[in-house]
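Student: need a structure here:
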Amino acid sequence: MVFDGVTQFRKDLADYAVEYRRQLKVRPNESHRVRAKFKNTKCKWQLTAKLDRDTCDFMVITYHPIHKCIPLNKNKMCNSKLLAMKFKDIIVSQPYIRIWEIQELVRDKLGLYVGKTICYKAKQRIIIENMGDWNMKFSRLCDYADLIKQTNPGSSCSVKIDEATEPGKNLFVYFYVCFQAFTQGWLDGCKKIIRFDGCFLKGVCKGELLVAVGKNENNQMYPIARAVVDPETRHSWNWFIKYLIVDLNLVNGERLTVMTDMQKCFTNQY
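Tutor: Purely as a prediction, here's the structure:
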């Protein structure tokens, strides 16, 4: 039996241990040789593989397939890396999945119990690999705002950061963007109607999306501006609308129709 390399051998060995719920002891575990035995000393199952110096293939040299140990519901080889490989598609499609739900998923699919820490690390590994390090992306929001202004002259983009809550850290609060093309399009070819609405963000990064949309001459919805805020509050809506008033040159709002489903306590101040 020949493998592509020691990495492939270790992966297949871990898959075997998890599938059959056997607790293996791997020693030595080196780049040129690996020996696997069951932790139960009475069990004679053994698998040894090493690197062939002549062919550079990683091949099995000894294999005793008979064993006497019983399956277990815990396995050290079922680590965060293995869970990330097996449940990648599920977690990518459901980035908001709870840790206890991942534990239940592992129990149903593999028949194993894994701790919350392993499930959390597996989820974080998948998120970073497939969605990027969102902590780093948040830290570059100001650079993104500057890039928008450089590449879209006349566009408005603002980031509000909280520097007082945690000294030494810049915490995200609000992000607002209104592209020049959308602004000019609304001023030149849209009815003087603005609709405000908001929705929850259900991905990895929580928060709320605030939007302002208009209606063009064909009675179709026309995007104007949007903002991402941490909480939807009176202050966040006030911050959003103040920027929009400047960008659309609304001044006192004459001959403008505003539609919203917000309560009176939120709209009276505008």
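Student: for the rest of this, base every contact and every neighbour count on C-alpha atoms.
Tutor: Fine.
Student: Thr183 looks like it's in a strand, true?
Tutor: No - under the criterion used here (DSSP: H, G, I helix; E, B strand; the rest coil), Thr183 is helix, not part of a strand.
Student: tell me the spacing between it and Lys81.
Tutor: Look at Thr183 and Lys81: by CA to CA, to the nearest Å, they are 47 Å apart.
Student: next one: Ile61
Tutor: 27 Å.
Student: how about Lys68?
Tutor: Using CA to CA, we find Lys68 at a distance of 28 Å from Lys81.
Student: ditto for Pro231
Tutor: 34 Å.
Student: same check, this time on Lys192
Tutor: Distance from Lys192 to Lys81, counting by CA to CA: 55 Å.
Student: for the comparison step, fold the sequence that follows:
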Amino acid sequence: MVRTRSGVEVRTIQEPNDEEEIVIEDDDAGIEDEVDENATTGEETTDNLYNVILYYGGHFVHVPFQSYTSNVRKLYKRIDLEKLSIDDLKKLFSGPVGEYDSLYFRTPELKIYLLNAESKPIIIELGKECGNNIVLYVYHVIVPTDESDIEREYSDEDSESDRGFYPNSEESDEDFCYANPPPGYDKMKYVDEVFNMHTPAKDIKFKVGQIFGCKKDFKEAVRSSSMETGRPYQYAHDDLKRVQVVCAHGCPFKMWLGYDKDKDRWQIKSIINDHNCVWNHKNKLVTTKYLVEVFGDRIRKNPNWKLCDMQEEFKRVLKVDVCDAKCSRVRKAALSGVVEKMAEHYAKLRKFGGEILRSNRQNTVKISTTRLQEGDVSRFRRIYICYAALKKAWKDECRPVLGLDGCFLKTVTGGQLLSAVGRDGNNCIMPIAMAVVESENYDSWKWFLELLIADLDLEDGHRKTLISDQQKGLDKAIKELLPQVEHRFCTRHLGANLKGKYPSGAVTDAFWRASTATHPQAFKSAMKELASVSKGAFEKMNQLDPAVWSKAYFKTHSKTDSTENNISECFNSWILKARYMPLIDMLIEIHDMINKSA
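Tutor: This is a model prediction of the structure:
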């Protein structure tokens, strides 16, 4: 068997048998009993005369491969194809063929065309490329006589060529066009059972006759089986009536699914259930859409999920490798439409605030909005919440200490949560107030402190203590609004910043001795030790007032000598899960957590 440049396969004459007839005739046109490797007659023709090889007595089949089922053919020499009409050609070829309707030809892309006035220039051009040699087919359609024939024979209604199956023309002859199924092709036992979509992936087994409610169910089963077994399945053909599944290049596995119009169902028609491929982690069936369906919610909750972590999770859960580009597309697709959903979500915020005030008029809820331009719809900017019970508890029962801190929200919209956390008589945390703002800066901290001062009656901060990190703008806002308050810096953050610049263990030890010193003389001794170890570290810490970071200079009215802002850090860690939720859901979750801990 050889393949011409026109994309057709020309077989040498085989020995006659009971099923085939080799027609050898001698007429004016001439008949040859062999065709050489270039599909020619052994002699050159003029530019306008063509040698035509006519196959007849069969029909096209498309499983297991696209082929013409008959080897019976006749060779016509020196045919003036350009001058003869289609009707003239039919009359010329009607001698051995008898009555028939149409002639067909195939292109190098394995596409089948009806020979008519419009397609005639195509076949002439192909003939010139092949040395003025042309192959035509008489198409006799075979229709099954009963349902049992569906598995044994394939009509044009039941199966169609998978025209995109072979991507190039360099395949070996053995991979092409069998008139009969290839050696080793055994029909599986026919079943008539409905596939259970709840079947675990490891137990999925495809069978001839298996029924699927829709094509989507079949594709889901193929994808699950592909990921579980590591078979790189892909769809060689997929249209409204049929689907063809193949495996890796060179793997003999083939599976055909067809649509049964009478019974409105999809059914597996045939399977070559042999594999010679190895496990492959690159799976084309794991599409961007599928990954969004599986991991979309997780990505929306954590839009900053790193691509490398995403790839590792995909491989752990799905047993597939996903490239960086596809991971980026998955994240982009998962986050698309979030803005519209968030707009609907934030539109309910005023109703949420109204419910808080309705439940207790002493609660405080403040919502700040902004507009990009005059006349634009207002947009959410900030919200502040302080519950009446927490206000009263802090005033009556807690130490006059507040920890101030901010933490990032883990949602698509971003933002930060500012909080004021108190310390009760047992040194346990008590959340007092919280606010969601666009970012940590002087303006947002000032807005938060103004509302907090009004709720807790802090006035100028006399005999009150605030503990915080060195947040942007917070120190300036405190000095303006609470000039008499005792303001302490968290020494854990101070020590971490100092260690980052001066990593010596001696510097760290001297710093902590100075921070925990209980009287001024001990503090001065520790600072001298720090100066002897690192002059730069000493100058950096000497720029700060000792009253903000050393116990030796703390005031006693707060009844606590804590040098760290652990109460705020504990609160931020406590609400970590809630910080991944949309705004209203987060506020409700924190409200419920506070109620349960009370």
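Student: any idea what the TM-score comes out to?
Tutor: For this chain pair, the superposition-based TM-score is 0.75 by TM-score structural alignment, normalised by the length of structure 1; 261 aligned residues with a CA RMSD of 4.0 Å.
Student: mind listing the helices for the stretch 351-500 of structure 2?
Tutor: Under the criterion DSSP state H, counting those that start in this stretch, the stretch 351-500 of structure 2 carries helices at the ranges 388-397, 442-456, 474-481, 491-501.
Student: got it, and the stretch 201-350 of structure 2?
Tutor: For the stretch 201-350 of structure 2, the helices defined by DSSP H, counting those that start in this stretch cover 215-229, 288-301, 307-318, 324-335, 338-346, 349-359.
Student: what lies in contact with the third one?
Tutor: With contacts defined as CA atoms under 8 Å, 6 or more residues apart in numbering, helix 307-318 of structure 2 is touched by Met227, Glu228, Val320, Asp321, Val322, Cys323, Asp324, Cys327, Ser328.
Student: mind checking what the third one lines up with in structure 1?
Tutor: Using TM-score structural alignment, the partner of Val320 of structure 2 in structure 1 is Leu110.
Student: which residues touch that match?
Tutor: Applying CA under 8 Å, 6+ apart to Leu110 of structure 1 gives the contacts Val18, Glu19.
Student: hang on, the earlier thing: okay, the helices of the stretch 201-350 of structure 2, which one's buried deepest?
Tutor: When you average the neighbours per residue for each of those (mean count of other CA atoms under 10 Å), helix 215-229 leads with a mean of 19.
Student: what angle separates that one from helix 288-301?
Tutor: 80 degrees (axes from the mean of the first three to the mean of the last three CA atoms, to 10 degrees).
Student: now the residue nearest to Thr62 of structure 1 when sequence neighbours are not counted: how far from Asn75 of structure 1?
Tutor: Counting by CA to CA, 6 or more residues apart in numbering, Thr62 of structure 1 lies nearest to Thr48, which is 5.2 Å off, once chain neighbours are set aside. To Asn75 of structure 1, Thr48 of structure 1 is 20 Å away according to CA to CA.
Student: same check on Glu166 of structure 1?
Tutor: To Asn75 of structure 1, Glu166 of structure 1 is 40 Å away according to CA to CA.
Student: if you count what's nearby, which of the two comes out ahead?
Tutor: Using other CA atoms under 10 Å, the more surrounded residue of Glu166 of structure 1 and Asn75 is Asn75, with 18 against 9.
Student: and Lys464 of structure 2, what's its match in structure 1?
Tutor: Counting by TM-score structural alignment, the partner of Lys464 of structure 2 is Leu256.
Student: state the distance from its match to Val2 of structure 1.
Tutor: Distance of Leu256 of structure 1 to Val2 of structure 1, computed by CA to CA: 74 Å.
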